[in-house]
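Trainee: I'll drop the sequence and a predicted model, then ask my questions.
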Amino acid sequence: MTERLSVLLRHEAAGGVLLLLAAAFALALDNSPLAHLYDRLLTVPVVVQVGGLLLEKPLLLWINDGLMALFFLLVGLEIKRELMEGNLSSWRQATLPVVAAFGGMLVPALVYAVLNAGDPVAMRGWAIPAATDIAFAVGILALLGSRVPVGLKVFLLALAVIDDLGVILIIALFYTSELSIHSLAIAGAAAAVLLALNLGGVSRLLPYILAGIVMWVAVLKSGVHATLAGVVIALFIPLHTDRAGETPPLVRAEHGLHGYVMLLVMPLFAFANAGVHLEGLSVGDFLSPIPLGIAAGLFAGKQLGIFGLSFLAVRFGFCRLPVGVNWLHLYGAAALAGIGFTMSLFIGTLAFGNPEYQAAVRIGVLSGSLLSGIVGYATLRWFADTPKGPVTGAAR
């Protein structure tokens, strides 16, 4: 477990650095004389045609609908593994991360809703601050090294997995447009093929990939956001195999995808979605309802929700803090969970189709994530000492 965690954290740390560089490059490019090239690049039409099937989208949407499906495929694989044999496989292990994740989604959404009440268009963005960018959050933990107890790393990873599951449900329930029954029927047929492959004990990944491509295209055409196809595909990839000594398909898929997703897909998404014109920005732009609601939700809402509900759950004896973790550690992790960045930007693209709202979303996400990262890092770096013994529900 510790070895696998250390490998994961190395990937996440590198991915976090690349995400930061990609976002900084996008900001610099979008505020330079080359800004028009940045905008033109993202609107370049990309066409794929096979017979009568035509897919034509600008490059930005290929990144958001296509490459991000790989990210959600990886998320689905991680969720399935954690639920079946990982940190969420028993209620005792999962209680605190579940409580924390629930608070970390509910309270930020409420903060946003309070600050945007009365504006039905702005209210479409209520879920933006509910997300957590696992690459950034866990990447910062990796940079802190041994200053952070292993129990806190496991807690934050489990919280992020549950948060991702919540985001998936939010996208499916609240950000789905008009549905095409014909396309959904094709997606259902592809799911049936995936189920047959699973029940038949097929361990080669290629058949799952081919059926998965059909499902992704069908979901893309159905009105349901195409990234959800990645999650569904992941659920059918077997975690176990009957052949002795063979690495399970899910583990092979997860290991094969992780580096590409963290080091390529997510930085590309950050580059494509983090550009915002800073010229002429004033304090009023940061304090307008949408960016203020997002920033306050990520910074204050995440801390209140995660730390507050966790504190109550431990105090009332429903669960315990992980071994070696104290309250300052938990507060630092709650602050790091406020780094919404790529996931919040992604939900922002779903919530507001009108480009005029995207600048407000990006201002809120970037400012809230930056503040959360600074506070979380500072807390864990300078104020939280690693205790030597286990911490129980009576810890102070």
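Mentor: In hand now; what should we look at? Residues are numbered from 1 along each chain as shown.

Trainee: rest of the way, CA atoms for contacts and neighbours
Mentor: OK.

Trainee: all helices for the stretch 51-200 of the chain, in order.
Mentor: 59-61, 68-85, 91-115, 134-144, 150-174, 181-199 (DSSP state H, counting those that start in this stretch).

Trainee: between those helices, which gets nearest to Met262?
Mentor: helix 134-144 (7.2 Å; C-alpha to C-alpha).

Trainee: Pull out the buried residues from the closest one.
Mentor: 134-143 (16 or more other C-alpha atoms under 10 Å).

Trainee: helices or strands next to it in the packing?
Mentor: helix 2-30, helix 150-174, helix 358-378 (3 or more C-alpha pairs under 8 Å, 6 or more residues apart in numbering; DSSP states H and E).

Trainee: ok, structure two:
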Amino acid sequence: LGKRVPPELKIFLLALAIIDDLGAIIVIALFYGHGLSLLALGIALLVGLVLLLMNLKGITNNTLYILLGLVMWAAVLKSGVHATIAGVLLGLLIPLRGNRESFHELEHSLHAPVNYIILPLFAFVNTGVGFGSVTAKDFTDSVTVGIAAGLLFGKSIGIFVFSKLAELLRLGRLPEGVGNIHLLGVALLGGIGFTMSLFIGSLAFECSADACFSLVDERIGILLGSVASGVLGYFVLGAALKKKQR
């Protein structure tokens, strides 16, 4: 769809994806931790405080932030809270003011390895669906159908309804030239849930004698729901943009 998509819709979808991932990380931190260690948690908080003071003092040494971030990650991992929360905290504590060149340099250096190595590897490892063992029954299992429907209908309806509610309450408004059909298309695209959905699924359905079947069904449901959301969102948004051009 390229440049035909209004910049406001791109920003909205990007913000939605970021908030969605942050919400997932908070859920992981709160509900999938094991055996809380107060000592390790205290060390993590202390390192976080040091990072905050560095931020307030305007220190922009990226190497120092990364090294302390690794210490905080290890402490959070040992604390029993899921270590993904350390990455979020580190991102929030890296200063944006002052030497902006330093921040952009860090962002640029992380862009390629994260997008072309880490995320694809993460998705590949967490998908792990052995299609040789998949049967027709797996596609109609309640876990598969529930997850696929949740992504396709639950997320898209939630995004659309609450966006309209925010508009009615005057908390926001649709940009000029953007209508409900555009919002519906973006809401459907918001139903794509891949990396974090797979991650939470792997935590929720730990593989045991009985649960491995649920883990396979969960991954099939995520794939089906994400593909359906992406395809429908593409066609709905594409139709809206063609109508606008006319």
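Mentor: Received the coordinates, thanks. Note that the coordinates shown come from a computational prediction; the quantities given were computed from them, not determined experimentally.

Trainee: Report the TM-score for the pair.
Mentor: TM-score for the superposed pair, counting by TM-score structural alignment, normalised by the length of the second structure: 0.89. Supporting figures: 241 aligned residues with a C-alpha RMSD of 2.0 Å.

Trainee: Pick the most buried one from the helices and strands packed on helix 134-144 of the first structure.
Mentor: Mean neighbour count (mean count of other C-alpha atoms under 10 Å) peaks for helix 358-378 among these, with a mean of 23.

Trainee: Who are the packing partners of that helix?
Mentor: For helix 358-378 of the first structure, the packing partners by 3+ C-alpha pairs under 8 Å, 6+ apart are helix 134-144, helix 283-287, helix 289-296, helix 327-336, helix 341-351.

Trainee: circling back: got JSON lines for the helices and strands packed on helix 134-144 of the first structure, with distance to Leu205 of the first structure too?
Mentor: Shown next, in JSON lines, are those (distance: least, C-alpha to C-alpha, whole Å):
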{"stretch": "helix 2-30", "distance to Leu205 of the first structure": "22"}
{"stretch": "helix 150-174", "distance to Leu205 of the first structure": "23"}
{"stretch": "helix 358-378", "distance to Leu205 of the first structure": "37"}
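
Trainee: which stretch among those helices comes nearest Glu279 of the first structure?
Mentor: Of all these, helix 2-30 comes closest under C-alpha to C-alpha, at 10.0 Å.

Trainee: hmm, back to that, point out the most buried one among the helices and strands packed on helix 358-378 of the first structure.
Mentor: helix 289-296 (a mean of 28).

Trainee: which residues of the second structure does it align to?
Mentor: Using TM-score structural alignment, the residues of the second structure aligned to helix 289-296 of the first structure are 142-149.

Trainee: That stretch vs the first structure, average distance?
Mentor: Stretch 142-149 of the second structure differs from its equivalent in the first structure by a mean of 1.2 Å after superposition (mean C-alpha distance after the TM-score superposition for the first structure).

Trainee: Just say helix, strand or coil for Pro113 of the second structure.
Mentor: helix (DSSP: H, G, I helix; E, B strand; the rest coil).

Trainee: Quick one: map it onto the first structure.
Mentor: Match for Pro113 of the second structure (TM-score structural alignment): Tyr260.

Trainee: Val47 of the first structure falls within a strand, correct?
Mentor: Yes - secondary structure assignment places Val47 of the first structure in a strand (three-state DSSP).

Trainee: before we move on, the earlier item: can I get the helices of the stretch 51-200 of the first structure in CSV including distance to Ala253 of the first structure?
Mentor: As requested, these are arranged in CSV below (distance: least, C-alpha to C-alpha, whole Å):
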stretch, distance to Ala253 of the first structure
helix 59-61, 25
helix 68-85, 8
helix 91-115, 24
helix 134-144, 19
helix 150-174, 17
helix 181-199, 14
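
Trainee: Nearest to Asn273 of the first structure among these would be which one?
Mentor: It's helix 59-61; of the helices of the stretch 51-200 of the first structure, that one is closest to Asn273 of the first structure (C-alpha to C-alpha) at 8.1 Å.

Trainee: The first structure: which residue goes with Gly233 of the second structure?
Mentor: So, by TM-score structural alignment, Gly233 of the second structure is matched to Gly376.

Trainee: now that match: how far from Gly293 of the first structure?
Mentor: 20 Å (C-alpha to C-alpha, to the nearest Å).

Trainee: repeat for Ala142 of the first structure
Mentor: From Ala142 of the first structure to Gly293 of the first structure the distance is 29 Å (C-alpha to C-alpha).

Trainee: contact partners of stretch 134-154 of the second structure?
Mentor: 188, 191-193, 214, 217-226, 228-229 (C-alpha atoms under 8 Å, 6 or more residues apart in numbering).

Trainee: again, only this time at 6 Å
Mentor: 191, 217-218, 221-222, 224-225, 229 (C-alpha atoms under 6 Å, 6 or more residues apart in numbering).

Trainee: Would you mind finding the match for Gly353 of the first structure in the second structure?
Mentor: Per TM-score structural alignment, Gly353 of the first structure is aligned with Glu206.

Trainee: which residues of the second structure does stretch 71-87 of the first structure align to?
Mentor: Going by TM-score structural alignment, stretch 71-87 of the first structure lines up with nothing in the second structure.

Trainee: Show me how far that stretch is from its chain's centre.
Mentor: Distance of stretch 71-87 of the first structure from the chain centroid (C-alpha atoms, centre = their mean, to the nearest Å) equals 13 Å.

Trainee: buried set for that stretch?
Mentor: Buried, per 16+ other C-alpha under 10 Å, within stretch 71-87 of the first structure: 71-83, 86-87.
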